[in-house]
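Undergrad: My questions concern the predicted model and sequence given below.
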Amino acid sequence: MKLAPASLSMLEREYRRVGFYLILPALIGLVLFRLYPIIASFFISFTDWNVFGGGEWVGLENYFEIFSSKEGRLILLNTLLFAVIYVPGIFFIGLALALALNSGFRGAAGMRALYFLPYITSTVAITLTWRWIFSTRFGLLNNLLLEFGLNNPPAWLGDPTWSLYTVVFVAVWRDSGFYMILFLAGLQTVDQQLVDSARVDGANRWEVFRHVTLPLLAPTSFFVILIAMVRSTQTFEITYALTGGGPNQSSTTLSFYIYQNAFIHFDMGYAAALAYVLCIVVGGLTLVHHQLRGKWSYV
């Protein structure tokens, strides 16, 4: 029995109405908890509003302060330096681990799990462990350096020269296993016949990697770079638990600086401006990534 066109139309409208009612709670939540905060924080970034009062329109003053103040420039420089070290470090270490553990030797599965374990462990727990290791007076690392004859080992967490590098080191150590898994997944897509053909033609391991494996890993590599760039601007827990952003803001990056201004100094206008600067930075990095991917991707 065939339904008349009018009946089909009524039935379709009823289905659409039911579907709309089903997604309405999610839409309300999206508007209240995503869209509204984005719009509200944008307008707040042009004011001097804080939780104790204020709210006067200051225009672009908050944005100018980020780039004109000494502290603001330091935070931006710290964020850039963090990314410059973190992204290449995580890329090469993750790729090296994946290549080493892709051969399928006995115990490889256990080694993969071992390297991935820090990523799924509580960040605060592993950071406190590293805080003890890097402790100036009682830390394992400085005690080892003293045993090897270095009488004045660095204050890894208390010296502005070393604090940011220490935070980056712990971040790379924690995240390496995650990027190793991404590269291992990418290596499974490499056509083994191409690898075997290259070896038959006389290519050594380096030549196979350079001319076969690496080009075929281009999509995975660009994805890893994108994720690493975004994560490098969002590091918070490690900074909070390891150094608290100190000493003298030497290890503070943009994401942690937003937290300081919003929830310690309660300067919501300035914090909102910082958040939008961070969004612009991440968006710019993403755009550059896609442009380079279009030029250099082999597949």
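TA: Sure thing, it's come through.
Undergrad: Going by C-alpha atoms from here, please, whenever you check contacts or count neighbours.
TA: OK.
Undergrad: For Val87, the count of nearby residues, please.
TA: Summarising burial for Val87: neighbours were counted as other C-alpha atoms under 10 Å, giving 20.
Undergrad: Go through the helix or strand containing it and flag the buried ones.
TA: Secondary structure here is read from DSSP states H and E; on that basis Val87 sits in helix 70-101. Within helix 70-101, the residues that count as buried by 16 or more other C-alpha atoms under 10 Å are 72, 74-83, 86-87, 89-91, 93-95, 97-98, 101.
Undergrad: Could you check how far that helix is from the centre of its chain?
TA: Going by C-alpha atoms, centre = their mean, to the nearest Å, the spacing between the C-alpha centre of helix 70-101 and its chain's C-alpha centre is 9 Å.
Undergrad: Return the list of helices and strands in contact with that helix.
TA: helix 61-68, helix 108-120, helix 163-187, helix 218-232, helix 254-263 (3 or more C-alpha pairs under 8 Å, 6 or more residues apart in numbering; DSSP states H and E).
Undergrad: how does it look with 7 Å?
TA: Here helix 70-101 touches helix 61-68, helix 163-187, helix 218-232, helix 254-263, going by 3 or more C-alpha pairs under 7 Å, 6 or more residues apart in numbering; DSSP states H and E.
Undergrad: Switch those over to a markdown table; also include distance to Ser7 and mean neighbour count.
TA: Written out in a markdown table, the entries for those read as follows (distance: least, C-alpha to C-alpha, whole Å; neighbours: other C-alpha atoms under 10 Å):
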| stretch | distance to Ser7 | mean neighbour count |
| --- | --- | --- |
| helix 61-68 | 59 | 16 |
| helix 163-187 | 50 | 21 |
| helix 218-232 | 49 | 19 |
| helix 254-263 | 56 | 20 |
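Undergrad: putting a second one here so we can go through both:
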Amino acid sequence: MLLKKKWREYSGPYLMVLPCVILLALFTIYPMGWAFKYMFYDYDGFSDARFIGMDNFVRLFTRDAEFWQSVRNTGVFTFGKLIVTLPLALILAFILNQSRLFGKNTIRAILFMPTIISAAVISLVFYLMFNSYNGIINNVLIQFGIIQSPIEWLGIKYSMATAIIVAIWGALGNYMVLFLAGLQGIPNDLYEAASLDGANKTQQFIHVTIPMLGPVMQIIIMLAIVNTLKSYEGIMVLTAGGPVGKTEVMYLYIYKLFFPVSEGEAVVQQYGYGAAAGFVSALIVGIITGLYLFISRKSSESH
């Protein structure tokens, strides 16, 4: 009788959570367990898996210069994107948070719109725009006399900068909305008090907005770091990691191990090695995130 009563009391919440638990087990826990197993195997998905111990990790750390180049590219891409996107998103959010700004809701919607568009679609559009010979970017610059000949935006020299520009455009609205949510939690009384003390908008931004936004900003920066370190879809469509690996980031490199690009008949999946590379990449992301959280926490405690 007691068991029946307990079931009636708690069955509803457990049944509501059950679908999420099942999906989590199927699409997160099981794939993680599968990858953890096969990173110690030589396995291509077709032939029998052969246990090789730590050989995949030895190869990764001693013989795979391409992977470590992708790690460096990821660092450059992440720094270049966030150093522009986050300050710009914060400034836009501060401006759009003003109550008297005309058409602010329309501007917010326009800036946020790229966030709801697929990264692949965005990159395809920008690929056509940055095309060296018939892209609109070069045509406009030539017509205004800014350049004399087409620039190879997707070539060796400018490909990473182009990828960063596309990433900034796609992510700016998302971070702007997050900052805007944080700004709306700051009491107006603080701005009124600062205004009475003679502080202008810039001084209010530095001495009121930034300190009050600190906790929210820590979370936004952490999410931005993790999402950027893991992103690869846009670069895959824009440059496919080229030319000569100049824009190949960590998770694009791992994607190619699992789903290699066909070059004639030489198509070999490297599931075991890809799992090992994925594990090391996850460790790199975790370490960077942990270091950021440690530094930000120490900074908060010191203030």
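TA: Yes, it's here. None of the values given here were measured: they were computed from a predicted structure.
Undergrad: returning to that earlier point: can you state the residues of the second structure onto which the helix holding Val87 of the first structure aligns?
TA: When the second structure is aligned by TM-score structural alignment, the counterpart of helix 70-101 of the first structure is residues 65-96.
Undergrad: now stretch 239-256 of the first structure
TA: The alignment of stretch 239-256 of the first structure onto the second structure (TM-score structural alignment) covers residues 235-252.
Undergrad: In the matching stretch, which residues are buried?
TA: Of all the residues in stretch 235-252 of the second structure, those buried under the rule 16+ other C-alpha under 10 Å are 235-242, 245-252.
Undergrad: same deal with stretch 138-157 of the first structure?
TA: By neighbour count on 16+ other C-alpha under 10 Å, the buried set for stretch 138-157 of the first structure is Gly139, Leu140, Leu141, Asn142, Asn143, Pro154, Ala155, Trp156, Leu157.
Undergrad: Farthest pair within the residues you listed?
TA: Looking at those by C-alpha to C-alpha, the two members farthest from one another are Asn143 and Leu157, with 15.0 Å of separation.
Undergrad: So which of the buried residues of stretch 138-157 of the first structure sit within helices?
TA: In helices, judged by DSSP state H, the following of those are found: Leu140, Leu141, Asn142, Asn143.
Undergrad: Tell me how far the corresponding residue of the first structure for Ala224 of the second structure lies from Leu214 of the first structure.
TA: Aligning on TM-score structural alignment places Ala224 of the second structure opposite Ala228 in the first structure. According to C-alpha to C-alpha, to the nearest Å, Ala228 of the first structure stands 18 Å off from Leu214 of the first structure.
Undergrad: ok, now Tyr270 of the first structure?
TA: As judged by C-alpha to C-alpha, Tyr270 of the first structure and Leu214 of the first structure stand 44 Å apart.
Undergrad: So what does Leu180 of the second structure match up with in the first structure?
TA: Taking TM-score structural alignment, the alignment pairs Leu180 of the second structure with Leu184 from the first structure.
Undergrad: Likewise for Met212 of the second structure?
TA: With the correspondence set by TM-score structural alignment, Met212 of the second structure lines up against Leu216 in the first structure.
Undergrad: if I pick its match, what's in contact with it?
TA: Applying C-alpha atoms under 7 Å, 6 or more residues apart in numbering to Leu216 of the first structure gives the contacts Val190, Tyr298, Val299.
Undergrad: could I get these as a markdown table with distance to Ala40 of the first structure?
TA: Output for the contacts of Leu216 of the first structure, formatted as a markdown table (distance: C-alpha to C-alpha, whole Å):
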| residue | distance to Ala40 of the first structure |
| --- | --- |
| Val190 | 47 |
| Tyr298 | 43 |
| Val299 | 42 |
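Undergrad: Neighbour-wise, which one of those residues leads?
TA: Neighbour counts for these, by other C-alpha under 10 Å, peak at Val190, which reaches 16 neighbours.
Undergrad: related to what we said a few turns ago, looking at the ones in helices among the buried residues of stretch 138-157 of the first structure, spot the one nearest Leu285 of the first structure.
TA: For these, the residue nearest Leu285 of the first structure by C-alpha to C-alpha is Leu141; the value is 35.8 Å.
Undergrad: Alignment lookup: the closest one to the second structure.
TA: Going residue by residue (TM-score structural alignment), Leu141 of the first structure aligns to Ile137.
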